[in-house]
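Engineer: My questions are about this predicted structure, shown below with the sequence.
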Amino acid sequence: MDEVLIRSLTPHVLGILVRRGADFAAAEDAVQDALVEAVRVWPADPPRDPKGWLVAVAWRKFLDATKANVARRRREDVVDAERGLPSDHDVEPAPDPAPAVDDTLQLYFLCAHPALTPSSAVALTLRAVGGLTTRQIAQAYLVPEATMAQRISRAKRTVSGVRFDQPGDVATVLRVLYLVFNEGYSGDVDLAAEAIRLTRQLAAAVDHPEVAGLLALMLLHHARRAARTAPDGSLVPLAEQDRGTWDTESIAEGVVILQTALARDRLGEFQAQAAIAALHADALTAEETDWVQIVEWYDELELLTDSPVVRLNRAVAVGEADGPRAGLAALASLDDSLPRHTAVAAYLHERDGDLAVAARLYAEAALKAPNLAEREHLTRQAARLNARRG
C-alpha cells in the first residue's frame, strides 16, 4: 500500500467533505476513519480510484456519525419535551457534488490559523494536511496519545467555524512547516521528510518566492543530516562533518530552487537563510567557507527579521570572517540570556586563545543546554580544553 499516496490525498478528500457542507471537525474525523479503513482494505483489494474511494468512505463515515448524533439528539428532544423545554433538529447535509476545486492551500491556511498556538497548529497540520494519525503525531512529539488527541480536538474546535473562502497568511503557514521540519525524527514518522513533502505540496499550490525559499532551506539542511551525528549519537559540529556524506542531489536541487526564487527580487527571511545554507554547502572544506558573504547575508536577514538570534549567529560569522575579537565585539552588544549565547562566547574565546575562559563558559553553556545531546557535546568541549590546559 502506498502510504505517501494516501497522505497526499488527505487534504483533497477533507476539502471535498467541507465543500459538501460538513463541519470541519466532523469531516476531519471522518477522513481519519476512512484512512484507517484504507490501511485495512487496500493491501488485499486496492481501488482503481483511490481518491474516489476515500471520498465515498469518508462521506459514509460522516453520514453515519451525523445520523448517530441526530438519533441521540432526538432522544434528548423527547426528554426536553417531557420537561416542557424547546427542541431543535439537526438537518443532514445533502451530498451535493463537490466543485472541481483543490482546497489544499486553504487547509494549510486553516491549520495555521492565528488563533492556534504553534504546537496546536503543527499538530493539526500534520493530521489534517499530512494525513498522520494521532498516534503517529504523539509518538513523534514524545507525548501520550491522549494528550495529543486533546490538543488536536481543541485545535479543530477553534477553526471549525472558519470558512474556506477567507484569505490566509502564507508566512504563518511557512513558520508552522518550519517548526515541523525542525522536530526531525522520532517514532515511526520522519517529520523532516514529512515537512519537505508538505512544503513541496504547498509550492505546487501557491506561487510565492518564500515558499520556494523554505523548500530550498529544508533541502539544504536535510542534505547534511547523515553527517550531523557520530555513530555513538554525539553531535558533530559543521566544521568537523564528513562532507562526503552530504546528499549532493538535495544540495543541487535546493540551490536551483533558491536561485529561481532570488531571481524574482522579492527577498524574504527563508530565502536569506537558504542562501547562507547554500554557501556552507558550496564549500568543499570548512576552511573554504565564504564567511564574508555569509556575514553579508546575515546583514540582510537582520534587516528582514530584527531577530536577536540572527544577530547571535551573525556574531559567529563575523568571528570567522574578521577574527574572534571582532566576533566577541559583535557578541558584546547582545543580551547574554539569549539561548546559546554562552556557547558562542566559549567558542569565540577558544578561537582567541583564552582557553581558561572558554572552558569555564563551555561548562556553563552545558548547564543551559536545551537537550541531552547538546549538553554532552558542550561538556566534552569543556573537558577537552581543561585537559589541554593541564
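Structural biologist: In hand now; what should we look at? Everything numeric in this text was worked out from a predicted model, so none of it was measured.
Engineer: rest of the way, CA atoms for contacts and neighbours
Structural biologist: Fine.
Engineer: measure stretch 100-120 end to end?
Structural biologist: End-to-end distance for stretch 100-120, by CA to CA, to the nearest Å: 30 Å.
Engineer: In contact with the residue positioned nearest the centre of the chain, which residues are there?
Structural biologist: With distances taken as CA atoms, centre = their mean, Val180 lies nearest the centre of the chain, 1.8 Å away. Residues in contact with Val180, defined by CA atoms under 8 Å, 6 or more residues apart in numbering, are 122, 191-192, 195.
Engineer: let's see it at 10 Å
Structural biologist: For Val180, the contacting residues are 119, 121-123, 125-126, 174, 190-196, 198, by CA atoms under 10 Å, 6 or more residues apart in numbering.
Engineer: host element of it?
Structural biologist: Assignment of secondary structure by DSSP states H and E places Val180 within helix 170-182.
Engineer: buried sites along that helix?
Structural biologist: Going by neighbour count (16 or more other CA atoms under 10 Å), the buried part of helix 170-182 is 170, 172-181.
Engineer: Tell me the one among these nearest to Glu302.
Structural biologist: Ranked by distance to Glu302 (CA to CA), the buried residues of helix 170-182 are led by Arg175 at 17.1 Å.
Engineer: wait, isn't Glu248 in contact with Ala223?
Structural biologist: Not quite, residue 248 is Thr, not Glu. Yes. Using CA atoms under 10 Å, Thr248 is in contact with Ala223, at 7.1 Å.
Engineer: Neighbour count: these two, which is higher?
Structural biologist: With neighbours defined as other CA atoms under 10 Å, Thr248 and Ala223 compare such that Ala223 has more, 21 against 15.
Engineer: here's the one I want to compare it with:
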Amino acid sequence: MDLAGIYRAEYGRCVATLARLLGDINLAEEAVQDAFATAVEKWQEPPPNPGAWIVTTARNRAIDRLRRETTREAKHAQALLLYAQDEPEEVGPVRDDQLRLIFTCCHPALSPDARTALTLRLLGGLEVPEIARAYLVPEPTIQQRIVRAKKKIKEAGISYRVPHAHELPDRLPPVLTVLYLMFNEGYAATAGPEHIRTDLCAEAIRLARELAALMPDEPEVLGLLALLLLTEARRPARIGAGGELVLLADQDRTRWNRALIAEGHDLVRRCLRRNRPGPYQIQAAINAVHTDGDATDWRQVLALYDQLLAIAPTPIVALNRAVAVAEVHGPGLALAALEHVELPGYHRLPAARADLLARLGRTEEAAAAYAEAADLATNETERDYLQSRHTELTGRTP
C-alpha cells in the first residue's frame, strides 16, 4: 500500500475541502492529519476513493474535537450544523476548493513570504524542507513563517472566505508564485529517489487552468499556464531508460508532447497580442523558443533573458541567462557572468560553473565544482548525474 503516494496526491484536496466545510484552516489541517494517522492504523488496502474516506473521517474527527474541547452552546451548535449540512452553498467567483484556499491564504494581512509558504504547506502538502528548498532559505525560517501565518490568521480573525471579484487581482501575484513553486517541486523534486513528482505537476497545471478560466484577461495568468504546459511537454524525455537525468541538449525531441506544445505556443501568442510583458510571459516565451523546431535559437533565448533580467533581476534568472550566454558567446563570458551570482546552498550554481570550466579545459576546477554540486544536491537523480560527470573527468567517485 502506497500510503505516502496517497498522502501526496490527496492531502491538499482534503485540506481544501475540510477548510470549506469547517470554515477553519487550522482545524481542517489537524483533522486531515488525524485522518491519515487513522488510515495508517486501519487500512490494509486503500479504499476505492481514499480522498473521500479521508475527508469523511477528518470531518467526523473535527466534530468530535469540537464537542470535547468546549461545552459552549455556540460550539455545540456548530458541531450539530456540521452533522446536518451536506454541501454548503458556494458563493463568489472561485469554484474550485483548492483554488479558493490559495486565494484565502494569500490574504493581504499576511506577508508575501508567509502567504506562499503557508499555501505550499496546505495545498501542495509540501514539507518544510521542500518549501525551504523552493525559497533557497534555511528550514527554521520557513517553519517560523508558517507558524506566524497561522497565528496571524487566528489573531486577525481571517475567515475562510472567497474573495470578491474585485479583490482577485490584488491577490494574484502570490497565487501565481504558489502555483509556479508547486510545479517546480513536482518537476524537480527536492529530495528522494524520484526526480519528478507527476502528481504535483498535474495539480499545478489543473489549478493554473482553473485560474486562466477565472481570469482570462490577465496575461500573467496565461503566461504561467503556458510556461507550465511547455515545461511539462518536455518531461517524457527528461529521464532516460535507466532512470538517469537527460539534459535539454541530449533529449529526444520526438518524445515531447506536441499537443501541450501547440497549446502553450497558442497561449504565448495570445500574451504577445496583449503587449503587457511580465516575468511568467517571458519565461513562457523562452520555453516556446526551446520547443520550436528541431533546435533552440539561443540568440533569441538570450535576448529574452536580457529582457527578463531587466524586470526580474534575481540570481536564478542571472544563472539561467549565463547558460544562454555560453551557447551564444562561449563558456568564458558565461563564467564571467556568474562571478557575482550568489545562491548559497543551491547545487545548480556550482553545477553550471563545473560545466563551463570543463568546456574551457579547466578539468581540476570543474571536478571540484561537480563534487561541490553533488554534495549540495538532495535529489538522488540529480546527485547521480553530477557524480557521473565528476567521475568522467577524474576517473573516481567524489
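Structural biologist: Now that the structure is in, tell me what you want to look at. These figures come from a predicted structure and were not determined experimentally.
Engineer: on that earlier part again, could you export the buried residues of helix 170-182 of structure 1 as TSV, including distance to Leu367 of structure 1?
Structural biologist: Formatted as TSV, those follow (distance: CA to CA, whole Å):
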residue	distance to Leu367 of structure 1
Val170	37
Thr172	33
Val173	34
Leu174	32
Arg175	29
Val176	29
Leu177	30
Tyr178	27
Leu179	25
Val180	26
Phe181	26
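Engineer: Now do the shared contacts for Thr248 and Ala223 of structure 1.
Structural biologist: Common neighbours of Thr248 of structure 1 and Ala223 (criterion: CA under 10 Å, 6+ apart): 254, 281.
Engineer: quick check: stretch 295-315 of structure 1 aligns to which part of structure 2?
Structural biologist: Residues 302-322 of structure 2 are matched to stretch 295-315 of structure 1 when aligned by TM-score structural alignment.
Engineer: So what would you say the end-to-end distance of the matching stretch is?
Structural biologist: Stretch 302-322 of structure 2: ends 9 Å apart by CA to CA.
Engineer: what sits up against that stretch?
Structural biologist: 277-283, 285-286, 289, 298-301, 323-331, 333-338, 340-343, 346, 348-349, 352-353, 356.
Engineer: about what we covered before: determine which residue in structure 2 is aligned with the residue nearest to the centre of structure 1, please.
Structural biologist: Aligning on TM-score structural alignment places Val180 of structure 1 opposite Met182 in structure 2.
Engineer: How about Ala346 of structure 1?
Structural biologist: Aligned partner of Ala346 of structure 1 by TM-score structural alignment: Ala354.
Engineer: And its match, which helix or strand is it part of?
Structural biologist: Taking DSSP H and E as the definition, Ala354 of structure 2 sits inside helix 348-359.
Engineer: Strands along structure 1, start to end?
Structural biologist: Counting by DSSP state E, the segments of structure 1 that form strands are 185-186, 189-190.
Engineer: which residues touch the counterpart of Arg269 of structure 2 in structure 1?
Structural biologist: Under the alignment (TM-score structural alignment), Arg269 of structure 2 maps onto Gln259 of structure 1. Counting by CA under 10 Å, 6+ apart, Gln259 of structure 1 touches 212-213, 216, 271, 274-275.
Engineer: And for Val341 of structure 2?
Structural biologist: Listed by CA under 10 Å, 6+ apart, the contact partners of Val341 of structure 2 are 314-319, 349.
Engineer: Recalculate using a threshold of 8 Å.
Structural biologist: Counting by CA under 8 Å, 6+ apart, Val341 of structure 2 makes contact with 315, 318-319.
Engineer: That one maps to what in structure 1?
Structural biologist: Under the alignment defined by TM-score structural alignment, Val341 of structure 2 corresponds to Leu334 in structure 1.
Engineer: Check the contact between Ile239 of structure 2 and Val246; I expect there is one.
Structural biologist: Yes. Using CA atoms under 8 Å, Ile239 of structure 2 is in contact with Val246, at 5.5 Å.
Engineer: what about Ala241 of structure 2, how many residues close to it?
Structural biologist: Ala241 of structure 2, neighbours per other CA under 10 Å, totals 8.
Engineer: Return the members of the contacts of Val180 of structure 1 classed as buried.
Structural biologist: Among these, the ones that count as buried by 16+ other CA under 10 Å are 119, 121-123, 125-126, 174, 191-196, 198.
Engineer: could these go into TSV alongside distance to His377 of structure 1?
Structural biologist: Converted to TSV, the buried ones among the contacts of Val180 of structure 1 look like this (distance: CA to CA, whole Å):
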residue	distance to His377 of structure 1
Ser119	28
Ala121	32
Val122	29
Ala123	30
Thr125	33
Leu126	31
Leu174	31
Leu191	24
Ala192	23
Ala193	26
Glu194	28
Ala195	27
Ile196	28
Leu198	32
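Engineer: List just the nearest of those to Pro370 of structure 1.
Structural biologist: The closest of those, once distances to Pro370 of structure 1 are taken by CA to CA, is Ser119, at 17.5 Å.
Engineer: For whatever residue of structure 2 lines up with Arg225 of structure 1, which non-adjacent residue is spatially closest?
Structural biologist: The alignment partner of Arg225 of structure 1 in structure 2, by TM-score structural alignment, is Arg235. Residue nearest to Arg235 of structure 2 in three dimensions, not counting chain neighbours: Trp256, with 7.2 Å by CA to CA, 6 or more residues apart in numbering.
Engineer: what's the counterpart of that neighbour in structure 1?
Structural biologist: Under the alignment (TM-score structural alignment), Trp256 of structure 2 maps onto Trp246.
Engineer: what's the burial count for the aligned residue in structure 2 for Ala281 of structure 1?
Structural biologist: In structure 2, the residue paired with Ala281 of structure 1 is Thr291, using TM-score structural alignment. Residues near Thr291 of structure 2, counting by other CA under 10 Å, number 24.
Engineer: Lovely, talk soon.
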